[in-house]
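**Q** only the shape, not the letters, is given here:
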């Protein structure tokens, strides 16, 4: 099977090559460019494609993939909001993902953002490098006893809740399905409005879909405590960035930690240090001292990369297997 691997950075290539070192059944060809209407012509002669979070898998692209003989899509991520699953189903093109690569990697990054914002590590780091050891303006708060709201309690959300319980926090959750393991550990499930009203910290660990798009907006912010900390390591469009900025100006948001951004596809995963970033909302976010932004690196650990590579290759090999439908194939949820 010949596979075109898009959005492939050097670290992806190293990990995938290591995983296929002795393989004779898969031929991987690496493209650093993203899959889009402009690059879809590159797939001619391939059997499948492997894509990442910001590749374009809209109807237009899927139809072109099908016309060029692509039989399947293997995502190297858990999320699939960039895929038109209805179109893929109509084209009989299976789509696979990596539902469980390392939940703790993203959960730990969310906690890192909390600690950085709370104890102002980002500001203290620069002060000390300049010989400034003054503590004024660096006061944080104890996490013990704080109420942490977790929206989405799947694998990553569960890992996050377990860590926060270790800090002595009260953990309250919202999800359409309650996680029995978290209930046994002492977590509470509330409706969204109650979670908004009671949380000192809110961390998002839910997928992006029609019901969660801009979950954090003017209306939901009005229901939260003044000075609330909001953390997003899931998908950028869960947060309405402009309305979050308004919340920062008013003091409703006291701390904002983002590992994802709604328009990140234009520049995340790239070195933009010599370029102007033409996004005034993003540039404005970076001016706030109580905002920390990282470039979608929550998943980025050695264990996670190895697991992503192994699972992606398993998914591709399943297409050549006579065994039935593979458990990681995505289906349309009604």
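**A** Arrived safely. Worth saying up front: this structure is predicted, and the values here are computed from it rather than measured. Numbers count the residues shown, from 1 in each chain.

**Q** only C-alpha atoms from now on, for both contacts and neighbour counts.
**A** Will do.

**Q** all helices for the stretch 201-334 of the chain, in order.
**A** Here the stretch 201-334 of the chain has its helices, by DSSP state H, counting those that start in this stretch, at 218-222, 241-250, 280-285, 302-318.

**Q** what about the strands in this structure?
**A** Counting by DSSP state E, one finds strands in the chain at the ranges 2-5, 27-30, 48-51, 72-75, 95-96, 147-151, 170-174, 188-189, 201-204, 228-232, 253-258, 291-293.

**Q** who are the packing partners of the first one?
**A** To tie it back to what came earlier, the one meant is strand 2-5. With contacts defined as 3 or more Cα pairs under 8 Å, 6 or more residues apart in numbering; DSSP states H and E, strand 2-5 has these neighbours: strand 27-30, strand 48-51.

**Q** which positions in that strand come out as buried?
**A** Across strand 2-5, burial judged by 16 or more other Cα atoms under 10 Å covers 2-5.

**Q** right, and out of the residues you listed, which lies closest to residue 101?
**A** Lowest distance from residue 101 to the buried residues of strand 2-5 (Cα to Cα) belongs to residue 5, with 18.2 Å.

**Q** ok, now which ones touch that closest one?
**A** Applying Cα atoms under 8 Å, 6 or more residues apart in numbering, we find residue 5 in contact with 28-31, 49-51.

**Q** run a quick neighbour tally on residue 59.
**A** By the criterion of other Cα atoms under 10 Å, residue 59 has 16 neighbours.

**Q** structure two is appended below for comparative analysis:
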């Protein structure tokens, strides 16, 4: 089976090349370009393609892939809001993802953002490099004894709950489904979580119900001086409303690994470009905001798990028995 990997970075190639010898019946080719209507033609002659979290797998792209007789679409990520599943089903394509690889990797990055933004590590690092050892503007707050509000308690959210519990925080959570393994967590409604939490961390999928979950209305319900972290999906937060909240001094600090405008920025070097929208630039201008480039997943352990699960997905498809829990469409 021949699979074309789109949007390939060095760490992707290194990781997959390490596990590939175990899968003798699979041949991989890598391209740096991400998939689009234009680049879909690269898939001609292949049996399947592999995309990532920002890959465009809309109906027009899937139509092109169908033209080239692509039957398998692998996603080397958990999220799948970037693919038109109805179109994939219509074209008889099997879509498989990596629903869980290293929840601790993402949760640890979420806490890293919370800590770094809270204690202004980004500002302190820059100041000291310029021989400025003043402590002005670097005051943080203790997390110990405070309330952590976790929105979404799947594998990643559960890992974040455990980290916060280890910091000596009271952990409350909001989720449609309660996780029975989190006996130290108090489940509350969303309004209660917003009102009581000193730290709010988002770990829920992006759906019609969660789109712009954080908006002017929900921000107004939060405590003044709250720390907000998002490592899930950018569109969980209405960025314009977030900026208004920042300007009203609602937040002590904010840590974002994802944001609404990230599609054309994520994983790319754009240091010589002039950004066409001011939203991202405005976020980066605030001294109490840290933005990273969708890197929460990026650990050796997570990359290895993603590679193995993706290859196992391909193997199971070849055997005619796609792994059920990893399959979105068939």
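**A** Looks like it arrived, so ask away. Keep in mind the model is a prediction, meaning the values are calculated, not measured.

**Q** TM value for the aligned chains?
**A** Here the superposed chains carry a TM-score of 0.97, computed using TM-score structural alignment, normalised by the length of structure 2; 330 aligned residues with a Cα RMSD of 1.3 Å.

**Q** coming back round to it: got CSV for the strands of structure 1, with distance to residue 107 of structure 1 too?
**A** Output for the strands of structure 1, formatted as CSV (distance: least, Cα to Cα, whole Å):
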stretch, distance to residue 107 of structure 1
strand 2-5, 27
strand 27-30, 29
strand 48-51, 23
strand 72-75, 21
strand 95-96, 23
strand 147-151, 11
strand 170-174, 14
strand 188-189, 19
strand 201-204, 10
strand 228-232, 11
strand 253-258, 13
strand 291-293, 16
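
**Q** residue 211 of structure 1: which of the ones you listed is closest?
**A** Nearest of those to residue 211 of structure 1, taken as Cα to Cα: strand 147-151 at 12.8 Å.

**Q** what's the closest non-adjacent residue to residue 116 of structure 1?
**A** Excluding the flanking residues, the one nearest residue 116 of structure 1 by Cα to Cα, 6 or more residues apart in numbering is residue 122, at 6.4 Å.

**Q** repeat that for residue 283 of structure 1.
**A** residue 277 (7.6 Å).

**Q** tell me the counterpart of the one you found in structure 2.
**A** For residue 277 of structure 1, the aligned position in structure 2 is occupied by residue 275, per TM-score structural alignment.

**Q** ok, how many other residues are close to that match?
**A** 13.

**Q** and residue 232 of structure 2, by the same measure?
**A** Residue 232 of structure 2, neighbours per other Cα under 10 Å, totals 25.

**Q** quick one, what contacts the corresponding residue of structure 1 for it?
**A** Aligned counterpart of residue 232 of structure 2 in structure 1: residue 234 (TM-score structural alignment). Residue 234 of structure 1 makes contact with 204-208, 259-260, according to Cα under 8 Å, 6+ apart.

**Q** from residue 88 of structure 1, how far out is the most centrally placed residue in structure 1?
**A** Centroid-nearest residue in structure 1: residue 234, 3.5 Å away (criterion: Cα atoms, centre = their mean). Using Cα to Cα, to the nearest Å, residue 234 of structure 1 is found at 24 Å from residue 88 of structure 1.

**Q** kindly report the same for residue 314 of structure 1.
**A** Computed as Cα to Cα, the residue 314 of structure 1 to residue 88 of structure 1 distance reads 20 Å.

**Q** and these two? Which one has more around it.
**A** residue 88 (23 against 15).

**Q** ok, that one touching residue 61?
**A** No: Residue 88 of structure 1 sits out of contact with residue 61 when judged by Cα atoms under 8 Å, with a separation of 10.3 Å.

**Q** got the contact list for the equivalent of residue 204 of structure 1 over in structure 2?
**A** Under the alignment (TM-score structural alignment), residue 204 of structure 1 pairs with residue 202 in structure 2. By Cα under 8 Å, 6+ apart, residue 202 of structure 2 lies in contact with 150-152, 157, 229-232.

**Q** ditto for residue 106 of structure 1
**A** Residue 106 of structure 1 is in contact with 156, 233, 298-299, counting by Cα under 8 Å, 6+ apart.

**Q** on that earlier part again, now the buried residues of strand 2-5 of structure 1 in TSV, with distance to residue 69 of structure 1?
**A** Below are the buried residues of strand 2-5 of structure 1 laid out as TSV (distance: Cα to Cα, whole Å):
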residue	distance to residue 69 of structure 1
2	11
3	12
4	12
5	15
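
**Q** which one among the residues you listed gets closest to residue 200 of structure 1?
**A** Residue 200 of structure 1 has its nearest neighbour among these in residue 5, at 41.8 Å by Cα to Cα.

**Q** what residue of structure 2 takes the place of that closest one?
**A** In structure 2, the residue matched to residue 5 of structure 1 (TM-score structural alignment) is residue 5.

**Q** state the distance from that match to residue 174 of structure 2.
**A** 37 Å.

**Q** got it, and residue 152 of structure 2?
**A** Taken as Cα to Cα, the spacing of residue 152 of structure 2 relative to residue 174 of structure 2 amounts to 6 Å.

**Q** contacts for stretch 184-197 of structure 2, please.
**A** Defining contact as Cα under 8 Å, 6+ apart, one finds that stretch 184-197 of structure 2 is touched by 146-149, 161, 170-175, 178, 200, 218-219, 221-223, 226.
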